[in-house]
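> fold the following and give me the result.
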Amino acid sequence: MSIKVGDHLPEVTLQRIRDGVETVDTSALFDHSKVVIFAVPGAFTPTCSEKHLPSYVAHFGQFRDKGIEVACISVNDPFVMQAWGESQNVPDGMMMLADGNADFTRALGLELDASAYGMGTRAKRFALYAEDGVVRNLCVEAPGEYRVSSAEHMLEQIG
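Sure thing, here's the model as predicted:
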């Protein structure tokens, strides 16, 4: 069953690179803030690198002006997420979070079986807006699409 508006974000751990690999708890990251979390099926993949992440990089300032944090999540390791962020000129403050074992993705009920492409379990392409850990808006893409999870669409939804 997938997470829905009104649900609390699941509590699991994710990883990121700061001064080495850092394990972070989702409740510590998201329970006391406003945040847009967007997930991509894979770092360095075409749509993710050409459209999805760049849309959030381009509009990062608009989210921050509204007091909203931005987090990118992918079922990749933290080193890949760091390298991808550097290659995409991700601004300081945008969280590049690794869900290496898909624990967060599965807890959300938004996993995608990409085994046919040699990629195993991945996240569906989605974006959600949460306040104090509670989902206020959720946009999940249909397979093969990129529309409702864009930064532009999320800014329209948040208002």
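> rest of the way, CA atoms for contacts and neighbours
Fine.
> quick one: the helices in this structure?
26-30, 46-47, 53-65, 78-87, 103-108, 151-158 (DSSP state H).
> so which of the ones you listed comes closest to I3?
helix 103-108 (5.1 Å; CA to CA).
> ok, and what's touching that closest one?
Here helix 103-108 makes contact (CA atoms under 8 Å, 6 or more residues apart in numbering) with 1-3, 9-14, 75, 99, 111, 122-123.
> got the contact list for the residue nearest to M81 when sequence neighbours are not counted?
By the measure of CA to CA, 6 or more residues apart in numbering, the closest residue to M81 outside its immediate chain neighbours is M96, 5.9 Å from it. Shown in contact with M96 (CA under 8 Å, 6+ apart): R16, A71, C72, I73, M81, Q82, G85.
> possible to save the contacts of helix 103-108 as a markdown table with neighbour count and distance to V134?
A markdown table is the format used below for the contacts of helix 103-108 (neighbours: other CA atoms under 10 Å; distance: CA to CA, whole Å):
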| residue | neighbour count | distance to V134 |
| --- | --- | --- |
| M1 | 8 | 17 |
| S2 | 11 | 14 |
| I3 | 16 | 10 |
| L9 | 21 | 6 |
| P10 | 18 | 10 |
| E11 | 16 | 12 |
| V12 | 14 | 15 |
| T13 | 19 | 17 |
| L14 | 24 | 18 |
| V75 | 28 | 22 |
| D99 | 25 | 20 |
| E111 | 20 | 20 |
| R122 | 25 | 23 |
| A123 | 26 | 20 |
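> here is the second sequence; please produce its structure so I can put it next to the first one:
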Amino acid sequence: MTIKVGDRVPSMTLKRLGADGMEEVNTDDLFKGRVVLFSVPGAFTPTCSAKHLPGFVNQAGALKAKGVDRILCLSVNDPFVMKAWGESQNVGDKVEMLPDGNGDFTKALGLVLDGTKNGLGIRGQRFAMIVQDGVVKDLQIEAPGAFEVSSAESMLAKVGA
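Here you go, the predicted structure:
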């Protein structure tokens, strides 16, 4: 079942690379305050690298000025890939790269994309959400192949509303 506005973000632990190596992060901690989470089908893929992630990097200051505490980029990729992608995109501390290596969080959200016919395996759909203290306040899921409603500009308009 797909998560919807008013639902709580699933509580689970994910792994990412931190300054001291592999670390565990709990979604209960990640989604405290006002958070924008956006999901991409894959690190280093064309639209994700050329538009989606750079848009949030460029708009991070504006989003934070409107009260966003953190911006998370989710992808069904391993922690090493997400760290390398973040470095290649110069995200710095503007966007936190959130790997979902086994796709467990994406599955719990009900937002899986089956890319097996293209040799991509199970991925996450392209979407963005605004979460306040663990509760989904806005959710924008892209139509297959589209990049419109989950952009940084779209989320900036939503947080300002």
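> circling back to that earlier point, ok, of the contacts of helix 103-108 of structure 1, which one's closest to A39 of structure 1?
Ranked by distance to A39 of structure 1 (CA to CA), the contacts of helix 103-108 of structure 1 are led by A123 at 6.4 Å.
> nearest spatial neighbour of the closest one, chain-adjacent residues omitted?
Nearest non-adjacent residue to A123 of structure 1 (CA to CA, 6+ apart): E111, at 4.6 Å.
> nearest to E131 of structure 1, of the helices of structure 1?
Taking CA to CA, helix 26-30 is the member of the helices of structure 1 nearest to E131 of structure 1, at 7.8 Å.
> and that closest one, what's buried?
Buried residues in helix 26-30 of structure 1, counted by 16 or more other CA atoms under 10 Å: T26, S27, L29, F30.
> now the strands for structure 1?
Applying DSSP state E to structure 1 gives strands spanning 13-18, 20-25, 34-40, 68-74, 95-98, 111-113, 121-123, 126-131, 134-140.
> alignment lookup: V149 of structure 2 to structure 1.
Aligned by TM-score structural alignment, V149 of structure 2 pairs with V148 of structure 1.
> tell me the contacts of that match?
V148 of structure 1 sits next to F126, A127, C139, V140, E141, M154 when contact means CA under 8 Å, 6+ apart.
> which of the contacts of M96 of structure 1 sit farthest apart?
It's A71 and Q82 that sit farthest apart of those, by CA to CA, at 12.7 Å.
> the closest residue to L139 of structure 2 other than its chain neighbours and S39 of structure 2, how far apart?
Counting by CA to CA, 6+ apart, M129 is the residue found nearest to L139 of structure 2 once chain neighbours are left out, at 4.3 Å. Relative to S39 of structure 2, M129 of structure 2 is positioned 9 Å away (CA to CA, to the nearest Å).
> quick one: which of these two has more around it?
Looking at M129 of structure 2 and S39 with other CA atoms under 10 Å, you find the greater number of neighbours at S39, namely 25 against 22.
> please give me every residue in contact with the more buried one.
By CA under 8 Å, 6+ apart, the contact list for S39 of structure 2 reads C73, L74, S75, G124, Q125, R126, F127, A128.
> could you report the neighbour count for the residue lying closest to the last one once chain neighbours are set aside?
What sits nearest to A128 of structure 2 in space, not counting adjacent residues and going by CA to CA, 6+ apart, is F38, at 4.0 Å. Counted by other CA under 10 Å, the residues lying close to F38 of structure 2 total 27.
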